[in-house]
Each structure stands twice: as C-alpha cells, then as structure tokens.
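S.K.: Any chance you could fold what I've pasted below:
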Amino acid sequence: MTDLDRTEGAEVLFRLLANLFVEMDVFASPSECHGLLCGLLVQGKVLSEAAWLRSVASYLEQVKIDNNNAKELLGELYKNTASQLQTPGFELALVLPDEEVELSQRVESLGLWCQGFLAGFGNRQLASLSEEARESLEDFAEIAQIARDDLDETEEDEQDLMQISEYVRMAAILIYSELMTDKDKPLKTTTNQPPPYLH
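M.R.: Next up is the predicted model:
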C-alpha cells in the first residue's frame, strides 16, 4: 500500500467517524479517538476488539456502544490500526482531516490526536521507554496545547504541520517498536475493564 492510499483511507475514516459522532450526539474528534486507540495499542498489550469498544465507550462517556453502525466503524478503525502497527514498513496513518479543511482545524485535530494518545497510554510503561521515546511523549503534550490561532494560513505553516504530523506518526511507531521488543514478547493484560485515562 502506498503512502497516498494510507492517507486517503485515513481521511475517509475521519469523515465517516465525524458523521457517526454527530448521529450519536457525541462531542468528540475522530482524531482524538484514533489517538486513544494508538495509545492503547502501542503498549504491546493484548487488546481485543470488544475491549476497545468498551474503552472508547468509556472515553466518550457512553454506557456502551450498541449502535451497529458504530460497532462496525469503530471495529474497522481497530482492525486497520492494529494491522498497520503490526506491518513492517512504517504503515501507520494518522486519522486526520484532509487538506481541503482549514489549516487551523487540522492543527487542532493533530493536537487532539496527541491528547487522545496520551489518554490511552497513560503513565504506564514509561520506565520501559528510551529517553527519545519519553521526550516524544513530552512533545505530544506540548502539541496537544497548540492553539488554532497560533498559525496563519501560509505555505510555511502548511509545511510545519506536515513535518509535525510526520514526527508524531514516527514517534508513535517508535514507542510501539520499543515496547513490542521489550523482553522479546508483548505484555499481557486483562481486558475485562477499560483502562484508566488521564484527564
């Protein structure tokens, strides 16, 4: 799969999730939702699709995900993301708006992706990460605070956003690769309860 194919697929998922959240009357960002999933998956722990649905329901402050369309779409997001992380070759594509969306909204979405990632990852396994990976998490926290008004609609800002997005993508892959290779096997965890989140 080419970079273009992955990016287009992620952009389609963003639009579908955005429409789904409107239908569900949920105030949430598709990017934040994907960041949450990545934050859970990169830990190298066993996370079933059912556990993911319980986790995202908790994060979205829903009792449960019982809408068939929601189950299908969130399940597809889970399968695609898990597959991308497990495939050699840096396949992960961030679920972000396409380039037709205003720059300020894309900046906000990247910040929300980082916010979701940090919520999913929490404070667990920090000791298992390299200094570079821990610094990446600190950068995620800073990116999550970027204000929409801090950027203008300039070509330079467009390039900056592309570079930051790529940095975030590669940092997530780095964290995943470090935790997956720790002690040469993924860690096990119970999936009976959704994990706690940072707020």
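
S.K.: Only C-alpha atoms from now on, for both contacts and neighbour counts.
M.R.: Noted.

S.K.: does the residue lying closest to F121 once chain neighbours are set aside sit in a helix, a strand or a coil?
M.R.: Nearest residue to F121 in three dimensions, chain neighbours excluded: G39, at 4.4 Å (C-alpha to C-alpha, 6 or more residues apart in numbering). Under DSSP: H, G, I helix; E, B strand; the rest coil, the three-state class of G39 is helix.

S.K.: here's the other one to compare against:
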Amino acid sequence: MTTEQESKLAWLLALAADNTPETVAETHAVVTGLLCARPGQEDRELATHLAALQVGDWTSERILDQLGPALGVLRNELSSADMDFRLLLPTEDRPLEERTRCLAHWCSGFLTGFGAASPTIRSEEASDALRMLEQIARAATDSESDQEAEEGAYIELVEFVRVAVLMLREESLAGTTRP
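M.R.: Predicted coordinates:
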C-alpha cells in the first residue's frame, strides 16, 4: 500500500462511524459522491455536507482541520488525467463475499453522497450509470455458482463502478460550465 493510500485509509477509519470494511467503503463512497456531484465545491462546503450527512460524529470544522489534506488527495485522484482513482475496497486476499458486500456498500454510499449534492443529470449515459450503481448496491454472491466466474464478475463490476464514477464527475463538471 502506498503512503497516499495509507493516509486515505487512516482518515477514512477516523471519519467512519465504525471501522468495519463495509463502513469504511461506504464512507469513502459518500465523500467521493459529494466530490463527483459538485467537483468545484470548496473544502468548507464539502465538510459542511459531510457533517450534515452525519458521517461519523465529526463537525465540519474538525473535518477541515484534520482531514483537509486527505480530501485533497481524493480530489487529485478523481481529476487525474491518468484515471488514478480507485475505490477503497478490501484487497483480493479477502473473501469474495466480503469484497462484494463492501462493493454494494460503496455504491450505496456513493449514491447517498452524489444525491445529497443535488447534481443535474443531463445525459442518458449518466442516468443509466446511476441505475446500474443502484443495482450493484444490492449485489451479493451466490455460494452455489462457479467461484471463478463470480470473481471475474466482481472484477468487472469494480471497473464499471470506477469508470461510471469518473464519467459522472465529468458530467457534473460539464454541467457547471454550461450556461
């Protein structure tokens, strides 16, 4: 794990209401959703949204004081031309069931954060992506199916979510520059 990832994980553990993998994934997603829906928002506005959503028991001032640099790291990942953004999910050495559950929580958190910022969705592609994220938020594994196929499907879903998030951010950016 890189130092930036360790830093991001540390602040998410601090911000999450508890440190279960599902809650950490969901917290990362709420923050990501807010940043994607309103990419140009100032840190103070973001911190106010997070406090209002009762992410952990942090005040907006505490979020700004202690987590500002980590928010900057996440902003940079989302805006990277190299598409550096990655979902914060358990590593592949964890059971598929746990990773799938965390992915579902991640999608649910993203939809919460994204929706709380009240973005304007203009394209059919963005609407489709949001509908798919809603479906993935209900994802579960099937213990009776081929585990190799399940693993492949999980990897494809994670990549779809990552690309959908970046596309929704771009749509939000385009919406802020339109008259």
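
S.K.: which residues in structure 2 form helices?
M.R.: Assigned by DSSP state H, the helices in structure 2 fall at 3-15, 21-37, 43-52, 60-79, 96-116, 124-136, 147-177.

S.K.: In structure 1, what stretch matches the third one?
M.R.: Right, helix 43-52 of structure 2. Helix 43-52 of structure 2 corresponds to residues 49-58 in structure 1, going by TM-score structural alignment.

S.K.: tell me which residues of that stretch are tucked away?
M.R.: 49, 51-58 (16 or more other C-alpha atoms under 10 Å).

S.K.: For the residue nearest the centre of structure 1, give me its contacts.
M.R.: Centroid-nearest residue in structure 1, with C-alpha atoms, centre = their mean: G35, separated by 1.7 Å. Contacts for G35 of structure 1 (C-alpha atoms under 8 Å, 6 or more residues apart in numbering) come out as 94, 112-118, 120.

S.K.: what lines up against the residue nearest to F121 of structure 1 once you look at structure 2?
M.R.: So, by TM-score structural alignment, G39 of structure 1 is matched to G33.

S.K.: That match contacts S108, correct?
M.R.: No. Between G33 of structure 2 and S108 no contact is recorded; they are 9.9 Å apart, counting by C-alpha atoms under 8 Å.

S.K.: Pick out whichever of the two has more residues nearby.
M.R.: G33 (27 against 24; other C-alpha atoms under 10 Å).

S.K.: among the helices of structure 2, which is the most enclosed?
M.R.: Highest mean neighbour count among the helices of structure 2 (mean count of other C-alpha atoms under 10 Å): helix 21-37, with a mean of 26.

S.K.: just the buried residues of stretch 49-58 of structure 1 now: which is nearest R15 of structure 1?
M.R.: V56 (17.8 Å; C-alpha to C-alpha).

S.K.: Name all residues that make contact with the residue lying closest to the closest one once chain neighbours are set aside.
M.R.: Distances taken as C-alpha to C-alpha, 6+ apart place C33 nearest to V56 of structure 1, at 7.4 Å, with adjacent residues excluded. Going by C-alpha under 8 Å, 6+ apart, C33 of structure 1 touches 56, 113, 116.

S.K.: Recalculate using a threshold of 10 Å.
M.R.: 14, 17, 39, 56, 59-60, 74, 77, 95, 112-113, 115-117, 120 (C-alpha atoms under 10 Å, 6 or more residues apart in numbering).

S.K.: Quickly note the distance from the residue opposite T181 of structure 1 in structure 2 once aligned to T120 of structure 2.
M.R.: Under the alignment defined by TM-score structural alignment, T181 of structure 1 corresponds to A174 in structure 2. Plainly put, A174 of structure 2 is 10 Å away from T120 of structure 2 if you go by C-alpha to C-alpha, to the nearest Å.

S.K.: again, but for L9 of structure 2
M.R.: 30 Å.

S.K.: Pull up the aligned stretch in structure 2 for stretch 80-99 of structure 1.
M.R.: Against structure 2, stretch 80-99 of structure 1 falls on residues 73-92 (TM-score structural alignment).

S.K.: Look up how far G115 of structure 2 lies from T27 of structure 2.
M.R.: 14 Å.
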